[in-house]
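Participant: pasted the sequence and its predicted model underneath.
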Amino acid sequence: MQVYRVGGAVRDKLLGIESKDVDWVVTGSTPEEMISDGYRPIGKDFPVFLHPASRQEYALARTERKISRGYAGFSFNTDSGITIEQDLARRDLTINAIAQDEQGNIIDPFNGQQDVKDRVLRHVSDAFVEDPV
């Protein structure tokens, strides 16, 4: 099991801003393993769990596939083999598609750090343009 801080919390840290909302993604685990480790399931549409000590939300890494129109028209895959890079690919903007592992290493497959520095907003993929939030 590998835990990553992702999204806006990483972006805000790069900007020197304190983030009140921290998102966590877990790779290499299953819902059963999370429960066995003391996490409490709370997600309805995909596996999200409350950490046993911090009570923060931890989501299993996932990929998404559009299956119908609208906000809810997605199919999710939360297989334990999904990588952090695959999870980051489903995000809206490159500045939100950055992760930080437990050792402090930055995972940035879409050059979001440079976009933060340049103050540029770029979509991770054309999928966001096709179906914006």
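Facilitator: Right, received. Where do you want to start? All values reported here derive from a predicted model rather than from experimental measurement.

Participant: only C-alpha atoms from now on, for both contacts and neighbour counts.
Facilitator: Will do.

Participant: what sits against Leu15?
Facilitator: With contact taken as C-alpha atoms under 8 Å, 6 or more residues apart in numbering, Leu15 is in contact with Val116.

Participant: how near is it to Ile35?
Facilitator: 35 Å (C-alpha to C-alpha, to the nearest Å).

Participant: for Glu64, same thing?
Facilitator: 23 Å.

Participant: now do the SS call for the closest residue to Pro41 other than its chain neighbours.
Facilitator: With sequence-adjacent residues excluded and distances taken as C-alpha to C-alpha, 6 or more residues apart in numbering, Pro41 is closest to Phe49, at 4.3 Å. At Phe49 the chain is in strand, as set by DSSP: H, G, I helix; E, B strand; the rest coil.

Participant: next up, a second structure to put side by side with the first:
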Amino acid sequence: MLPRLRSVATGDDLAHFVGHLSAAATLAVSAVLVTGVFNADRGLGGSLVPLTHSDWGLILSAKLGLVGVAIILGGINRLVYLPRIRRGASHNSAASFLTILRAEAVVMIGILSAAAVLAHAVPGAHLGT
């Protein structure tokens, strides 16, 4: 959608769309973080020991690392390229925004894959019982 929008939209339309996309992504990340903390606490049984002593914990750690990468990429887009697009900076800013957005999508595939594995694995807190 963005490449096509970038090629036919005015700067204001692009800035408006990208601003809404960023706001929606921020809201979604906030909701995912809240539910993720709850589920991780439940799966860890209130202890961090299963993070390093179970396959479930290692997969969760990898997922958390990927979430961190996604947040950093999203932050770069929101804090660096979104303001440039709003100021009407060159198409290079929009192209950079799109490149980072694509990288985020690849990272999200990893996050979703890890979540699928976690959903079918025995939580680390329950391995000793």
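Facilitator: All right, it came through fine. For clarity, every value in this text was computed on a predicted model and none was experimentally measured.

Participant: please state their TM-score.
Facilitator: Once superposed, the chains reach a TM-score of 0.26 (TM-score structural alignment, normalised by the length of the second structure), with 63 aligned residues with a C-alpha RMSD of 5.4 Å.

Participant: wait, isn't Ile84 of the first structure in contact with Val6?
Facilitator: No - if you go by C-alpha atoms under 8 Å, Ile84 of the first structure and Val6 don't touch, sitting 9.4 Å apart.

Participant: neighbour count for those two, which is higher?
Facilitator: Ile84 (28 against 23; other C-alpha atoms under 10 Å).

Participant: now do the shared contacts for Ile84 and Val6 of the first structure.
Facilitator: Listed as contacting both Ile84 of the first structure and Val6 by C-alpha under 8 Å, 6+ apart are 25, 99.

Participant: quick one, helices of the second structure?
Facilitator: Counting by DSSP state H, one finds helices in the second structure at the ranges 2-8, 11-44, 49-53, 55-76, 82-86, 91-119.

Participant: other SSEs contacting the helix or strand where Asp115 of the first structure lies?
Facilitator: Here Asp115 of the first structure, judged by DSSP states H and E, is contained in helix 112-118. Helices and strands touching helix 112-118 of the first structure, by 3 or more C-alpha pairs under 8 Å, 6 or more residues apart in numbering; DSSP states H and E, are helix 8-15.

Participant: rebuild the helices of the second structure as TSV, extending it with mean neighbour count.
Facilitator: TSV is the format used below for these (neighbours: other C-alpha atoms under 10 Å):
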stretch	mean neighbour count
helix 2-8	12
helix 11-44	15
helix 49-53	16
helix 55-76	18
helix 82-86	19
helix 91-119	16
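
Participant: what's near enough to touch the most centrally placed residue in the second structure?
Facilitator: For the second structure, Ala70 is the residue whose C-alpha lies nearest the centre (C-alpha atoms, centre = their mean; 3.8 Å). The contact partners of Ala70 of the second structure, by C-alpha under 8 Å, 6+ apart, come to 104, 107-108.
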